[in-house]
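K.L.:
Pasted the sequence and its predicted model underneath.
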Amino acid sequence: MSTILVVEDDVDIRELERYALASNGYKVLEAENGKEAVSMLEQEDIDLVILDIMMPVMDGLSAIKAIRYTLQSSVPIIVVSAKGDESDIITALELGCDDYLTKPFSMNVLNSKIRAVLRRLSETNASSTVHHAGLLMDKEKHQCLLDGNEVELTATEFSLLYLLASTPEQVFTRNQMITKVKGSDYPVTDRSIDVQVATIRRKLGEYGQRIKTVWGIGYTYKES
């Protein structure tokens, strides 16, 4: 049974989320603000966090920073917020959240996102290989095969494609891609990422269409 921490200052919304998640078989813990959430993460074994942005004491963005940089935790975080501007979504993603859902929202959609994030995490932890309908990547061998034929990729191209393909449907900002592949201090521009992605698409041929541009944000990988 996966344990989910719901971080929400609105009692009615928190109760709705708690009931819906519990009905789907999850163990649910609750926090009223970011500070309380960070404290609970230090004490409890939590598999995923549902996090609001606008909260008293410590807001959601500050909580993401604390979770990622102070606690050094990689626990999946799904933001559920009324702040739906493109800039808000980009900021949360670049700070380290895994997905973003704007209010008002459907609990069916939230449950779908939770299942997808937990599934991706399980698959990533279970294997160093990625296999999607014709595409096979082996991280340990640094090998990329397309319908059984090897695709020649540079180290950076391989890392970028592996990042996207190993977490299908997850949207990455260009800055996230730079940080995850090269580190936060690496001098790479957003334009460089666009060029790398264009080259990967070309090398993959028709399969390159699986790498989708999310306008104004970054890129994601579709399995089909």
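P.N.:
Happy to help now that I have it.
K.L.:
Going by C-alpha atoms from here, please, whenever you check contacts or count neighbours.
P.N.:
Will do.
K.L.:
Could you give the number of residues near the residue nearest to residue 103 when sequence neighbours are not counted?
P.N.:
Closest residue in space to residue 103, ignoring its immediate chain neighbours: residue 82 at 4.6 Å, by C-alpha to C-alpha, 6 or more residues apart in numbering. Residues lying near residue 82 (other C-alpha atoms under 10 Å) number 15.
K.L.:
Contacts only, for residue 82.
P.N.:
102, 103, 104 (C-alpha atoms under 8 Å, 6 or more residues apart in numbering).
K.L.:
State the distance from it to residue 52.
P.N.:
8 Å (C-alpha to C-alpha, to the nearest Å).
K.L.:
cool, and residue 2?
P.N.:
Distance from residue 2 to residue 52, by C-alpha to C-alpha: 20 Å.
K.L.:
ok, the nearest residue to residue 56 once chain neighbours are set aside to residue 52 distance?
P.N.:
What sits nearest to residue 56 in space, not counting adjacent residues and going by C-alpha to C-alpha, 6+ apart, is residue 33, at 6.3 Å. Distance check for residue 33 against residue 52: by C-alpha to C-alpha, it reads 8 Å.
K.L.:
which residues do the two both contact?
P.N.:
7, 8, 9, 59, 60.
K.L.:
Just name the closest of the residues you listed to residue 45, please.
P.N.:
Set against residue 45, the nearest of these by C-alpha to C-alpha is residue 7 (15.3 Å).
K.L.:
in terms of contact, does the closest one touch residue 55 like I think?
P.N.:
No: using C-alpha atoms under 8 Å, residue 7 and residue 55 do not qualify as a contacting pair, with a distance of 9.0 Å.
K.L.:
Need the overlap of contacts for these two.
P.N.:
Common contacts of residue 7 and residue 55, defined by C-alpha under 8 Å, 6+ apart, comprise 32, 33, 34.
K.L.:
follow-up on the earlier one: which of the contacts of residue 82 fall within strands?
P.N.:
residue 102 (DSSP state E).
K.L.:
Out of the contacts of residue 82, which end up buried?
P.N.:
Buried by 16 or more other C-alpha atoms under 10 Å: nothing, out of these.
K.L.:
okay, now the one to match up with it:
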Amino acid sequence: MTRRVLVVEDDLTIAGSVAARLRAEGFEVSVAHDGPGGVAAARDGRPDLVVLDVMLPGFDGLEVCRRIQADRPVPVLMLTARGDETDLLVGLAVGADDYLTKPFSIRELAARVHALLRRVEKAESARRIAVADLEIDLSERRVHRAGEEAHLTPTEFELLVHLARRPRAVQTRERLLGEVWGWPEGTGTRTVDSHVKALRRKLGGDLIRTVHGVGYALEVPR
């Protein structure tokens, strides 16, 4: 998947150089030259990363950062000509993830962009659980199996996540009740059984294995 980068920079020479290098690195790049244009481009283009100058006409990069982060979280690499520590601190406070002080190396900027996206991808992967053909998105609370979305109740979702974090490991009904429902051990074990039955109905009967007299485990093909 091609990553999209938005460059918001009023200096046409710098903007052109940054855009050309990032395109050469394989990114899809759009450019804006003022504050309002940057906010509109971020809203409409939904970039994966924004390279953002602090000093912009219309309103400055700090306000641009504030507005685009209010719309949706997106990594921001801030550019500043002043090297003013206050600008940098404010930029980080309003949602910037990294910064470069002008003049900077285009090669270094490209390296920072790659590094920042790798960091974001790693954080995103931590919010997902993938076991065989089962995919669980923890941030959006969505579940897919073999590409088909399954609509789970909140408790069904929590139970599935709990089993998926330790695939093949058998977990007792009592432990599941305590950790998913927060109930005292030994009470209401039939509640677990009924929720497992619902998960099997929605995700397939082969997904969760019953260990008779003990509990359940998420089944993973070997």
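P.N.:
All right, it came through fine. As the structure is a prediction and not an experimental result, all values here were calculated from the model.
K.L.:
Just give the TM-score of the two.
P.N.:
Laid over one another, the chains give 0.55 as their TM-score (TM-score structural alignment, normalised by the length of structure 2), with 129 aligned residues with a C-alpha RMSD of 1.6 Å.
K.L.:
Could you check which of residue 2 and residue 52 of structure 1 is surrounded by more residues?
P.N.:
residue 52 (29 against 12).
K.L.:
so who does the more buried one touch?
P.N.:
Per C-alpha under 8 Å, 6+ apart, neighbours of residue 52 of structure 1: 7, 8, 9, 59, 60, 79, 80, 81.
K.L.:
how much space is there between it and residue 178 of structure 1?
P.N.:
Counting by C-alpha to C-alpha, the gap from residue 52 of structure 1 to residue 178 of structure 1 is 26 Å.
K.L.:
now do residue 44 of structure 1
P.N.:
For residue 44 of structure 1, the distance to residue 178 of structure 1 - C-alpha to C-alpha - is 31 Å.
K.L.:
Residue 99 of structure 1 now?
P.N.:
18 Å.
K.L.:
what does residue 38 of structure 1 give?
P.N.:
Going from residue 38 of structure 1 to residue 178 of structure 1 by C-alpha to C-alpha gives 27 Å.
K.L.:
ok, now residue 123 of structure 1?
P.N.:
From residue 123 of structure 1 to residue 178 of structure 1 the distance is 23 Å (C-alpha to C-alpha).
K.L.:
sorry, back to before: looking at residue 44 and residue 178 of structure 1 now, which is surrounded by more residues?
P.N.:
With neighbours defined as other C-alpha under 10 Å, residue 44 of structure 1 and residue 178 compare such that residue 178 has more, 22 against 11.
K.L.:
Do I have it right that that one meets residue 193?
P.N.:
Yes: Residue 178 of structure 1 is within contact range of residue 193, at 7.5 Å (criterion: C-alpha under 8 Å).
K.L.:
Now do whichever helix in structure 2 runs longest: which elements does it pack against?
P.N.:
Counting residues, the longest helix found in structure 2 (DSSP state H) is helix 106-125. Secondary-structure packing of helix 106-125 of structure 2 (3 or more C-alpha pairs under 8 Å, 6 or more residues apart in numbering; DSSP states H and E): helix 12-24.
K.L.:
Now the helix it packs on on structure 1. Mean distance?
P.N.:
The superposed helix 12-24 of structure 2 is, by mean C-alpha distance after the TM-score superposition for structure 1, a mean 0.7 Å from where its aligned residues fall in structure 1.
K.L.:
Okay, buried residues for the next helix or strand after that helix please.
P.N.:
Once the chain leaves helix 12-24 of structure 2, the next helix or strand it forms, by DSSP states H and E, is strand 28-32. By neighbour count on 16+ other C-alpha under 10 Å, the buried set for strand 28-32 of structure 2 is 28, 29, 30, 31, 32.
K.L.:
Equivalent analysis for stretch 124-137 of structure 2, please.
P.N.:
Residues 128, 129, 131, 134, 135, 136, 137 are the ones in stretch 124-137 of structure 2 that count as buried (16+ other C-alpha under 10 Å).
K.L.:
Would you confirm that residue 117 of structure 1 contacts residue 76?
P.N.:
Yes: using C-alpha under 8 Å, residue 117 of structure 1 is in contact with residue 76, at 7.2 Å.
K.L.:
Need the overlap of contacts for those two.
P.N.:
residue 98.
K.L.:
The residue of structure 1 most remote from its centre and residue 90 of structure 1, how far apart?
P.N.:
Relative to the centre of structure 1, the most outlying C-alpha is that of residue 149, 29.8 Å out, by C-alpha atoms, centre = their mean. Note on residue 149 of structure 1: its distance to residue 90 of structure 1, by C-alpha to C-alpha, is 36 Å.
K.L.:
what does residue 62 of structure 1 give?
P.N.:
15 Å.
K.L.:
Settle it for me: which of those two has more neighbours?
P.N.:
residue 90 (22 against 15).
K.L.:
quick check, that one in a helix?
P.N.:
Yes: counting by DSSP: H, G, I helix; E, B strand; the rest coil, residue 90 of structure 1 is part of a helix.
K.L.:
how close does it get to residue 165 of structure 1?
P.N.:
In terms of C-alpha to C-alpha, residue 90 of structure 1 sits 20 Å off from residue 165 of structure 1.
K.L.:
go on, residue 21 of structure 1?
P.N.:
Separation of residue 21 of structure 1 from residue 165 of structure 1 (C-alpha to C-alpha): 28 Å.
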